[in-house]
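[1] just a sequence and a predicted model for now, questions to come.
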Amino acid sequence: MTTNDDFAFRASARRTLKLEQQAIGALIVKLSEDFDRACRLILACQGRVVVTGMGKSGHIARKIAATLASTGTPAFFVHPGEASHGDLGMITPRDVVLALSNSGETDEVTALLPLLKRMGAPLISMTGRPDSTLALHAEAHLDAGVEREACPLDLAPTSSTTASLALGDALAVALLEARGFTAEDFALSHPGGSLGRRLLLKVEDLMHTGERLPSVILGSPLRDALLEITHKGLGFTCVVDNDGRLAGVYTDGDLRRTLDQHTDLRTLRVDDVMSHGGKRIRAEVLAAEAVKVMEDNRITALAVVDDDGHPIGALHMHDLLISGVI
């Protein structure tokens, strides 16, 4: 049963989401040359991006560091309080420091300014106040200011942390695109789980080869093609010419069309009813790409060919399912 309290809960949630949506939207007009400068500083960095922040900003800083690290920008988080008690040794002049503080006046963060200046590590600040101490002492300032928090008391960090998180994502993606970061690069830092399987596995890791590769020669009786499909169990067979190159494929779907169009199969040769050319793929491409080819063409199997067009393997949708690619 729905009560009035339930409507109040949803009304509160809608208000919060609307305020945070507005906070993120307002960031677009705040982007300036400082954002470009921050990107250039990070791209020129010979060390790592050291992200720091206190309290709720610290939680956001940890996430930004993780996002940067997984998208091609080596980064890690340093707690500003611990930095003043020994962890500053983790930072070198080759690094770039990204410091988060909504007020720009957080004591634990501003206390690092003289040490960072002496060390010579470039500083990028992300604050809600461009006139704050942290912003004024940074080589580049990212303005994450919001008009008000979603908290009805305008106290708990809500809109401000959401804005900082979104701005951190914008920074990471801008750097990703500037580096030409690819899906394979992404996979190298995500080897575990289904994501790793989807991104790291290649066609050559899953394809059937050798005696398991279905193949008949051009001119073979249709009966031979049907026996090859049955014995190899992949739902199709490659059809090769006298030089061993792929001339076409004959599939379960082709068989249905053959039965519709011909009453006597005994005199037919595979050339008469095969799909000329046939869909094919290279062994070195990602298995995820093979999934797209199959889905786009509504097929369940692919011939795998080498540089000269010789079949060297066969890939079935079932192999992709078992491996966890889909």
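    Received, thanks.

[2] make it CA atoms for all contacts and neighbour counts henceforth
    OK.

[3] check which helices and strands the lengthiest helix in the chain sits against.
    Across the chain, the helix with the greatest residue count (assigned by DSSP state H) is helix 4-30. The contact analysis (3 or more Cα pairs under 8 Å, 6 or more residues apart in numbering; DSSP states H and E) places helix 4-30 against helix 159-179.

[4] what separates whatever helix or strand comes next after the longest helix of the chain from the chain centre, distance-wise?
    Using DSSP states H and E, the next helix or strand after helix 4-30 towards the C-terminus is helix 33-44. In terms of Cα atoms, centre = their mean, to the nearest Å, the centre of helix 33-44 is set 23 Å apart from its chain centre.

[5] second structure follows, compare the two:
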Amino acid sequence: MTSDTARSHPASTLEPQHALQLAQQAFAIEADALRACSDRLLQTQAGDAFVQAMRTILQAQGRVVVMGMGKSGHVGRKIAATLASTGTPALFVHPAEASHGDLGMVREVDVVLAISNSGESDELARILPVLKRQGVPLIAMTGGLQSSLARHADIVLDSSVAKEACPLNLAPTASTTVQIALGDALAVALLDARGFKAEDFARSHPGGALGRRLLTTVADVMRPGADAPAVSPDADFGTVMQEMSAKGLGATLVVDADRKVIGIFTDGDLRRLLTAGTDVRPLRAADLMHPNPRSIRPDALAADAARLMEDYRISSLPVTNPDGTLAGALNTHDLMRAKVI
């Protein structure tokens, strides 16, 4: 290592107590910045701007086009993703690329949300006149309330902070935290105004755990028709055990001549009878079964089946059609394989 390199990269020293103090100080500064932003919404000007921004977005026929440079750009990508996943169509357009053709992605029916802490980003400033000529509504999120961005904007969301959490007061820290929080606040308020439900969220997240829980039905995971163990009420003990073993559900259902479910007999029932010293050999299915078992319909959510099984501490569940006839069966292993539980 040369002497020049050594001077520009001095040896690091870690003082644990000092490091923890700086960490706590960063938390405190950012928490104060968030509280200040929250308090501003109670003031007429900031509150009106927030509601006006919501109204503009709700009335738009197109998308929210989010823009920002540097750290504000990273925040912008996150805000665009949050909006899109909560019912507000949105995308991110990089301001530098916008002036080289990507501005064509912005249509008159869209709304632009431009993010800049200073409000003086050169890349944003170059495209502001073009956006104004297009007649696209412009919402600014900035701490520079007298900046070029704020002057061009139709609506200004105040994201100013008293100071950054960076000890040098240079690196965007508290300011980006406020930007993220303000974007989240806008997204959740829009979500509520649109009547966006958990089911809607699941449809845009089909690969996630919530999507599986809210989109997977009992019919998707059950053992249908002939795969569901079932015997008649007069079946002998040997037949009952053979059906239980063959189908691997840990239980067998008892159905009448019309295939309506009238009872269930489980591995647990068998263990309890044997423990009590009961001679099960002469018994019929009608003697062994629990009558009128709890059941669920094929079009119910698999998550509802999991909840029912958990509430009543049962591991197997018959699936019945509206007329009570057997449609299938499932157990906790089926739900686990489908990653519903």
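    Sure thing, it's come through. Just so we're clear, the structure is a prediction, and the values are computed from it rather than from any experiment.

[6] which parts of the longest helix of the first structure are buried?
    Judged by neighbour count (16 or more other Cα atoms under 10 Å), helix 4-30 of the first structure contains these buried residues: Thr16, Leu19, Glu20, Gln22, Ala23, Ile24, Ala26, Leu27.

[7] and for stretch 288-299 of the first structure?
    Neighbour-count burial for stretch 288-299 of the first structure, with 16+ other Cα under 10 Å as criterion, is recorded at Ala288, Ala290, Val291, Val293, Met294.

[8] what is the neighbour count of Pro95 of the second structure?
    Each residue near Pro95 of the second structure was counted by other Cα atoms under 10 Å, and the total is 24.

[9] which residues touch the residue mapped onto it from the first structure?
    Taking TM-score structural alignment as the alignment basis, one finds that Pro95 of the second structure is matched in the first structure by Pro80. Each residue near Pro80 of the first structure by Cα atoms under 8 Å, 6 or more residues apart in numbering is listed here: Thr52, Gly53, Met54, Glu108, Val109, Leu112.

[10] His85 is in contact with the last one, correct?
    No. Taking contact to mean Cα atoms under 8 Å, the distance of 10.9 Å between Leu112 of the first structure and His85 leaves them out of contact.

[11] my reading is that His318 of the first structure lies in a strand. Confirm?
    No. Assessed with DSSP: H, G, I helix; E, B strand; the rest coil, His318 of the first structure is helix; it does not lie in a strand.

[12] any idea what it aligns with in the second structure?
    Counting by TM-score structural alignment, His318 of the first structure lines up with His333 in the second structure.

[13] quick check: its match vs Ala46 of the second structure, distance?
    To Ala46 of the second structure, His333 of the second structure is 53 Å away according to Cα to Cα, to the nearest Å.

[14] Asp267 of the second structure now?
    Here Asp267 of the second structure is placed at a distance of 65 Å from Ala46 of the second structure (Cα to Cα).

[15] give the contact list for the equivalent of Glu211 of the first structure over in the second structure.
    Glu211 of the first structure maps onto Ala226 in the second structure, with residues paired by TM-score structural alignment. If you count contacts by Cα under 8 Å, 6+ apart, Ala226 of the second structure has them with Gly328.

[16] ok, back up a step: look at His333 and Ala46 of the second structure and report which has more neighbours.
    Here His333 of the second structure and Ala46 are compared on neighbour count by other Cα under 10 Å; more neighbours surround Ala46, at 19 against 13.
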